[in-house]
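Trainee: Okay, sequence plus prediction incoming.
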Amino acid sequence: MNDTPSPAYQVLARKYRPETFADLVGQDAMVRTLKNAFEADRIAQAFIMTGIRGTGKTTTARIIAKGMNCIGPDGEGKPTTEPCGQCEHCVAIMEGRHVDVMEMDAASRTGVNDIREIIDSVRYRAASARYKIYIIDEVHMLSTSAFNALLKTLEEPPEHVKFIFATTEIRKVPVTVLSRCQRFDLRRIEPEDMIGLLNKIALAENAQIADDALALITRAAEGSARDATSLLDQAISHGAGETSADQVRAMLGLADRGRVLDLMDMILRGDAAGALTELGGQYAEGADPLAVLRDLAEITHWVSVVKITPDAADDPTVSPDERSRGQQLAEALPMRVLTRMWQMLLKALEEVSAAPNAMMAAEMAVIRLTHVADLPSPEELIKRLQDTPPGPPIGGPGGGIPAPSHAAVQTQAPVATSYAAPAHSGGGGPSAALAQDVQAALARYPTFDHVVELIRANRDGVLLDEVKRSLRLVAYQPGRIEFQPTERASAQLPQRLGTALQRWTGNRWAVTVVNEGGGETIYEKENAVEEALKAEAREHPLVQAVLAQFPKARIKSIETPEQRAAKIETEALPEVEDEWDPFEEG
């Protein structure tokens, strides 16, 4: 009876871990820099590797350690970017047992005492290797005091000591540490390179896996080689040697992209019943409602990008059928429909995540989405409001025009927010004569300055101050105001301004808010004029003489002769006609 234990299984992520720089996938810029540095004997005292999970940060650190300490098969080698992998140092480093290459996980050893051990040991030379190398993984987890304790040693380490750091959160590493290290940003692995790597591993493992399945794994890995090889390992086991895209999709809990595209077609056609039936069918087959909506959002984003940049359709992770259908959608759909659908899907994803029943929330989201193509744009909404016939009069004869109770119609869009005050004229449909009367009435306000004067004449000081301080005018024509609000502007300013103008003029005003294009506020313009006058006054010899005698004096305000005359005229008492004198002759 043979009691010899079978060799332990090694997962693919460890079995096919790169051992040389040539094995690293998708990091050509870093490899070229390191090769040139080794050849020129310009090896930095500290390196820091950053990137997302699974891009090879720790593996690269070990390869650098091997290259620094490799002595070659004959024992006479020098530092190289092509370690032999056969000498005692190369073998010991890759097996993680080299006495002079110490790895520390900063996630579990974060304190200053752990760094003090390193500081105390750097003074001693390497026991057997050329360099003593410290690899600190997840270095951003070190405490502030630990970083401070490391700074001096990191800046001026002994010649025989090298530091290599790895982190996924480079922003959490103090700049004082970054300035002492040579930084390398490891990129996400491109889909083409990832598919090639997975194909190579599958061939080495004698596993048959469909190209569509590899594309699904690549998409799920999001640029991480370790995630991709782990998923490939799982897929090979799931498929028992022959793995199809459907098996990988079931393994990952993904919806069929073709059926998701069918669902998107039904949504865009406004077929709510068909869309709910399709969603229910996918749910019955095991698809997660949240995953279906995520796929819808991903397809919406991809179609939008293809519409702007057609070359994006050449993504190798996209199947030919999906590419063809996506290109057709990009040609047929306007961008405003795609952006609205994207916003509604983001909201739906939040609702489904928080809902007690994910399927119910997903169905409600799909019902809303079926109306996305029918929603008017902000410009169309304003035009519809202006073209709407006025309603019946409000209030009795002679009762005046009361302020509307809910006179705001707002549309929310990524670019503009609009308000149009409702008309309260008499009954009857619109006519050419009425339109001419409206135009004639609005012609009394040819510029925005006339609007400001109207607000001032009606003594609405609060609105006047807000308009002067918070409104950056973009465009104006009688009856229509387009402006960019300042950061401190009230969200109710468009509604209040439109309602007030409608009340004072008896005609509807469209007030639109945009995100850019505004000039200076009235307050800023007035301040600029005043500052220019003050600067001019400071140059006057008499003013300079006064300021020389009174250094702490300041110019508080300036009035031109015209302003002074206008002020006097305003403050003067009105003339009173002579009263009748009964004793006056005549």
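Mentor: Looks like it arrived, so ask away. Since we're looking at a predicted model, the values are computed, not measured. Numbering: from 1, shown residues only.
Trainee: From now on I want contacts and neighbour counts done on CA atoms only, so please keep to that.
Mentor: Fine.
Trainee: Contact partners for the closest residue to Gly427 other than its chain neighbours?
Mentor: Leaving aside its sequence neighbours, Gly427 sits nearest to Pro392 (C-alpha to C-alpha, 6 or more residues apart in numbering; 4.5 Å). Pro392 makes contact with 424-428, according to C-alpha atoms under 8 Å, 6 or more residues apart in numbering.
Trainee: again, but for His89
Mentor: By C-alpha under 8 Å, 6+ apart, the residues touching His89 are 66, 69-71, 98, 129.
Trainee: try it against this one:
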Amino acid sequence: MSYTALYRKFRPTSFEDVKGQDHIITTLQNQIKANRIGHAYLFCGTRGTGKTTVAKIFAKAVNCEHPVDGSPCGECAMCRSIAAGTSMNVIEIDAASNNGVDNIREIREEVTYRPTEGKYKVYIIDEVHMLSIGAFNALLKTLEEPPEYVIFILATTEVHKIPITILSRCQHYDFKRITIDTIAARMNELMEAEQVDVEEKAIRYIAKAADGSMRDALSLLDQCIAFYLGQKLTYDNVLEVLGAVDTDVFSRLLRKIIQRDVAAVLNTVEELVMQGRELSQLAADFTWYLRNLLLVKTSDSIEDVLDVSTENLQQLKEEAQMIETDMLLRYIRIFSELSGQMKYATQKRVLLEVALIKLCTPAMETTEDALLDRIRAVEEKLEKGIAVMPEGGYGSPYPQGNAGAAGGFGGGMEEPAKKPEIPLAIPEDVQEVVKNFRAIADEISDPVRTTLKKARLSLGGENRLMVVLPEGIEASIAGREDHVKELEALIEQRIGKKVEVEVRQVEEGRRFDDTFVDIEKKINMEITVED
């Protein structure tokens, strides 16, 4: 006899065997016991949650000669013939391939004939959303007033595609995604019956990968058992078959990202690629890992919500202390976007590497959530005593001879490095700012970036730069404390000196062009103001 897949071999034959849909099973059993059976049902929900299975069990139950507590006995002639697929009372139709008006007309003609045996003729129309508009219209009258011996059960994964006229004629049942615990418990039962040795950790990973679908879980389990036939199925075996990555790798990857070590991050990607890991799965799993980390970071008692081991939870708590919430939100945003892009990408590795470099290098982004990370990166460099070199290649603001003292570059120093004091700017430094002001302004977040395009510059002292704007609204936007600090931080990053920024509006009654000092004469340079 040929091999039968697990999901077919162990398909439930009674209501008691159906897992994770108790709210539906109880309702249907009560209807059968009270003889309050409806004429049309709509079963909707994600794939692999039991819609067609429950429909077949219900068809057996309403025709069973000796029902037991609302469930089919499984022993009578009707139950056996329906289970074998030989009964003329249960007609299963695939709407994906029988979606025309003529197919529905055939049903309308057939329902005029009473069942040859049993009480009810049950029509199970699978993937009913695939019917054409004409077919739906042809079904309407029959669905509303069928003969008393006919029951329609419509099953679909996309209920939003079904006309409201059909929905209003049916009892509507939503099949929920099945929980990881329920799927894992069911797989453990089946593995005992099959006498297959499987690690609990492996079972739970497969249950999680199934995403709420019992059928998907059993198909993945079947695949893993076939690959390691005759051996104990371990967690590492499952990762190998599914092309997935262990959480320890995610932990190592995250720590390298926090350290902004691009080389180490790309080396980790190289290792995973050489191991044959599926990069789309890697992106999805790492996003989930970051989500768990965010929950740990923002809540004190999250153990019941997270489906992780005690060791992994302790590891998450440790990493939660190493990262800020805004950084986590930015990481999740980037990887959520990446997951969508990788579905149809041909160069998945390139997309993954670019996303990881973005995480390590916040200066690559100009979004608002990247700004704090960019400032934090500058502060980290300053705390370590590393001179912040501007992109244009200007000289270091610190003398070379003091590098060891300032940042602890010399070996054997146990004391933590002190944050070096940033020297105040002098007019020559302000000249550097003026020369590169448009480039600096382009790095600032909106709407300040747009506003600063209209600004005029003026010296307000030895180390003060005055930014004069023509309108009060523009001045209020650019003059907000956080925006001023952001501009000062970008200037400091550019020249390595402190420049105090003051934002003003043009004085009332004065022309805008006369309001600022002629900075060209003060610093002896030509200034080109770009529009």
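Mentor: Everything's here; your move. For clarity, every value in this text was computed on a predicted model and none was experimentally measured.
Trainee: TM value for the aligned chains?
Mentor: Counting by TM-score structural alignment, normalised by the length of the second structure, the TM-score of this superposition works out to 0.73. Behind it: 439 aligned residues with a C-alpha RMSD of 3.9 Å.
Trainee: if we can go back for a sec, out of the contacts of His89 of the first structure, which two sit at the greatest distance?
Mentor: Ile71 and His98 (14.2 Å; C-alpha to C-alpha).
Trainee: Between those two, which is the more surrounded one?
Mentor: The neighbour count for Ile71 of the first structure versus His98, taken as other C-alpha atoms under 10 Å, is higher for Ile71 (24 against 19).
Trainee: Just to confirm, what residue in the second structure is aligned with the more buried one?
Mentor: Under the alignment by TM-score structural alignment, Ile71 of the first structure pairs with Glu65 in the second structure.
Trainee: so how far is Gly118 of the second structure from that match?
Mentor: According to C-alpha to C-alpha, to the nearest Å, Glu65 of the second structure and Gly118 of the second structure sit 8 Å apart.
Trainee: go on, Arg494 of the second structure?
Mentor: Counting by C-alpha to C-alpha - Arg494 of the second structure and Gly118 of the second structure are separated by 85 Å.
Trainee: Next: Phe58 of the second structure.
Mentor: From Phe58 of the second structure across to Gly118 of the second structure, the span is 14 Å (C-alpha to C-alpha).
Trainee: Could I get the full set of helices for the stretch 1-150 of the second structure?
Mentor: Taking DSSP state H, counting those that start in this stretch, the helices of the stretch 1-150 of the second structure run over residues 6-9, 22-33, 51-63, 77-84, 101-110, 133-144.
Trainee: Can you check which part of the second structure stretch 136-144 of the first structure sits on?
Mentor: Going by TM-score structural alignment: stretch 136-144 of the first structure matches residues 125-133.
Trainee: List the buried residues in that stretch.
Mentor: Using 16 or more other C-alpha atoms under 10 Å as the test for burial, stretch 125-133 of the second structure gives 125-132.
Trainee: okay, how far is it across it, tip to tip?
Mentor: Where stretch 125-133 of the second structure begins and where it ends lie 15 Å apart, using C-alpha to C-alpha.
Trainee: Quick one: residues in contact with that stretch.
Mentor: Contacts to stretch 125-133 of the second structure, defined as C-alpha under 8 Å, 6+ apart, come from residues 52, 92-96, 98-101, 152-159, 161-162.
Trainee: Tell me which stretches of the stretch 401-550 of the first structure form helices.
Mentor: Using DSSP H, counting those that start in this stretch, helices in the stretch 401-550 of the first structure cover 432-442, 448-457, 461-470, 493-505, 522-538, 541-549.
Trainee: Out of those helices, which one sits most buried?
Mentor: For these, the largest average neighbour count (mean count of other C-alpha atoms under 10 Å) is found in helix 493-505, namely a mean of 21.
Trainee: outside of that one, which residues touch it?
Mentor: Looking at what lies outside helix 493-505 of the first structure - C-alpha under 8 Å, 6+ apart - the contacts are 401-404, 407-408, 418-423, 441-442, 463, 466, 507-513.
Trainee: before we move on, back to that, need the helices of the stretch 401-550 of the first structure in a markdown table (columns: distance to Met344 of the first structure).
Mentor: Shown next, in a markdown table, are those (distance: least, C-alpha to C-alpha, whole Å):
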| stretch | distance to Met344 of the first structure |
| --- | --- |
| helix 432-442 | 38 |
| helix 448-457 | 37 |
| helix 461-470 | 30 |
| helix 493-505 | 25 |
| helix 522-538 | 38 |
| helix 541-549 | 63 |
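Trainee: who's more crowded, Arg494 and Gly118 of the second structure?
Mentor: Using other C-alpha under 10 Å, the more surrounded residue of Arg494 of the second structure and Gly118 is Arg494, with 21 against 18.
Trainee: ok, the more buried one to Glu432 of the second structure distance?
Mentor: 9 Å.
Trainee: any idea which helix or strand carries Asn188 of the second structure?
Mentor: For Asn188 of the second structure, the host element (DSSP states H and E) is helix 180-194.
Trainee: Map Met266 of the first structure onto the second structure.
Mentor: Alignment note: Met266 of the first structure maps to Lys256 in the second structure; criterion TM-score structural alignment.
Trainee: Just give me the neighbour total for its match.
Mentor: 18.
Trainee: Would you mind giving the secondary structure of it?
Mentor: Per DSSP: H, G, I helix; E, B strand; the rest coil, the local secondary structure of Lys256 of the second structure is helix.
Trainee: Run through the residues that contact it.
Mentor: Residues counted as contacts of Lys256 of the second structure (C-alpha under 8 Å, 6+ apart) are 262, 264-265.
Trainee: Out of the residues you listed, name the ones that lie in helices.
Mentor: 262, 264-265 (DSSP state H).
Trainee: now, among those, which is nearest to Gln171 of the second structure?
Mentor: Closest to Gln171 of the second structure, out of all of those and judged by C-alpha to C-alpha, is Val265, at 53.4 Å.
Trainee: what does the closest one align to in the first structure?
Mentor: Correspondence of Val265 of the second structure to the first structure, assessed by TM-score structural alignment: Ala275.
Trainee: Can you tell me how far that match is from Val260 of the first structure?
Mentor: Relative to Val260 of the first structure, Ala275 of the first structure is positioned 10 Å away (C-alpha to C-alpha).
Trainee: So if I had to pick from those two, which one is more boxed in?
Mentor: Neighbours per residue, other C-alpha under 10 Å: of Ala275 of the first structure and Val260, the larger number sits with Ala275, 25 against 20.
Trainee: tell me the contacts of the more buried one?
Mentor: Ala275 of the first structure makes contacts with 263-264, 266-267, 366, as judged by C-alpha under 8 Å, 6+ apart.
Trainee: Considering the residues you listed, which are maintained in the second structure?
Mentor: For the contacts of Ala275 of the first structure, the contacts that are reproduced in the second structure, applying both residues aligned by TM-score structural alignment, their matches' C-alpha atoms under 8 Å, are 263, 266-267, 366.
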